[in-house]
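Participant: build me a model from this:
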Amino acid sequence: MRLLAILVASLGLSACALTVDSIDVPYQAGANLSVVEGASDAKVQVSGIEGRTVYKDRVSVKKNGYGMEMADIVASNDIPKTIASAVEKELSSLGYAIGPGGSKVEVQVTRFYNDFKIGMFSGDAIADASAIVKVIGPDGKNAFIKHYEAGGIEENIQLTMGSNARQALIKAMRNLVAAIINDKDLQTAIIVAQAAK
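Facilitator: You can find the predicted model right below:
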């Protein structure tokens, strides 16, 4: 009887590994931010751009115990739009005025993916995210451009499922947004671009 229960459980896990998981990857804000001096004089709009050349159709893939890839894990939400909305929200928290007529911040997401690392007794979900951020002044000229990278890890997992990938990806998204909005050069570039109007 016990052998039958183990067999049924293993078959269930195998079936799960062959089924596509759809997960939402929301932005979860980090610590409170301090208002940037002069930010209230700068109006800004943020847009998200799809810039991924690989893994555009998924954010991870399940693996079996041998590390072989199985079913895809896909995001149910628009990742570039979600990240851009997060950047806009945090710029607002920094004191920038959000709206048309000022500078434009383009967030081009170039990577957003989780890879499972299989260990002897457990594994890790390791996500990485990157984006190219551009500030375009009210005059239409590029005022700033920079590449950002961040990661997130969900350690000691037992299954390579969407729920574990989701946790690592949420951390990677939060860390990426933090790297962008805490960049003093970006903060200054938005204010200077507005002044050059």
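
Participant: contacts, neighbours, all on C-alpha from now
Facilitator: Will do.

Participant: for the lengthiest helix in the chain, name the packing helices and strands.
Facilitator: Looking across the chain with DSSP state H, the single longest helix is helix 162-181. On a contact count with 3 or more CA pairs under 8 Å, 6 or more residues apart in numbering; DSSP states H and E, helix 162-181 meets strand 21-23, strand 60-63, helix 79-93, strand 103-118, strand 123-136, strand 142-157.

Participant: one more to line up against the first:
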Amino acid sequence: MKSNLLAGLALAGLVGLSACATSEDIVPVPYAVSTASATPGAQNIRVTVASSDARTENRARIGAQINGYGMEMAAIRSQIEVTDIVRDAIAAELRQRGYQVGDAGARVNAEVTTFYNDFSVGMLAGRSKADVGLTVTVTNAAGAEVYRRAIAGQAERTVQLANGGNAATTLSQALSLALKELMGDPAFVAALTR
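Facilitator: Below you'll find the predicted structure:
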């Protein structure tokens, strides 16, 4: 009797895990703005922020759940468009530094080339690895391009579950690293004033 009960519980657990891995996961991708201080003179600089999708693969999802064998299962999708996540994150970072973000001044455009999380299995825990790739351009008020750079951010974490929440957290960390690189580039800062 006891062995039948244990077998039943084990089977129920496996079915539950399979159901999770076979159901699409739609999640928010939160972004935590850095604690950077204001850039001197930024309060006098107006900036417009835009983004576009230049991904050649995985445009409809930000990752996939995997089973215990590492086989890809159901898709993980973002609640809002990836381009909106990136645009809003760049705008938030610029505001944090004192820039006036609106519809005038230099135009910052971020082409999203990669925004994806991969899971892998391990002995006691799995790994979540996120890659964010952007091509950032700045055009001045006259429409001339004054800055172009490919920016990348990668983050990796140990996880117990290959689910949407873990994918979103790792992607948020990768986006933070990419934007830290962008905001720390003196050429980008200089391009905003041209």
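
Participant: what does the superposition give as a TM-score?
Facilitator: TM-score for the superposed chains, counting by TM-score structural alignment, normalised by the length of structure 2: 0.92, backed by 190 aligned residues with a CA RMSD of 1.3 Å.

Participant: and I191 of structure 1, which of the helices and strands packed on helix 162-181 of structure 1 is closest to it?
Facilitator: strand 103-118 (8.6 Å; CA to CA).

Participant: show the contacting residues for S176 of structure 2.
Facilitator: Y31, A32, V33, S34, G153 (CA atoms under 8 Å, 6 or more residues apart in numbering).

Participant: for these, which ones persist in structure 1?
Facilitator: Shared with structure 1 under both residues aligned by TM-score structural alignment, their matches' CA atoms under 8 Å, the contacts from the contacts of S176 of structure 2 are Y31, A32, V33, S34.

Participant: of the residues you listed, closest to V86 of structure 2?
Facilitator: Proximity of the kept ones among the contacts of S176 of structure 2 to V86 of structure 2 (CA to CA) peaks at Y31, which lies at 9.2 Å.

Participant: excluding covalently adjacent residues, which one is nearest to the closest one?
Facilitator: Once flanking residues are discounted, Y31 of structure 2 sits nearest to S172: 5.6 Å by CA to CA, 6 or more residues apart in numbering.

Participant: which residue in structure 1 aligns with D131 of structure 2?
Facilitator: D131 of structure 2 maps onto D128 in structure 1, with residues paired by TM-score structural alignment.

Participant: gap between the residue nearest in space to the middle of structure 2 and Y116 of structure 2?
Facilitator: Nearest to the geometric centre of structure 2 sits L171, at 3.8 Å (CA atoms, centre = their mean). Distance of L171 of structure 2 to Y116 of structure 2, computed by CA to CA, to the nearest Å: 7 Å.
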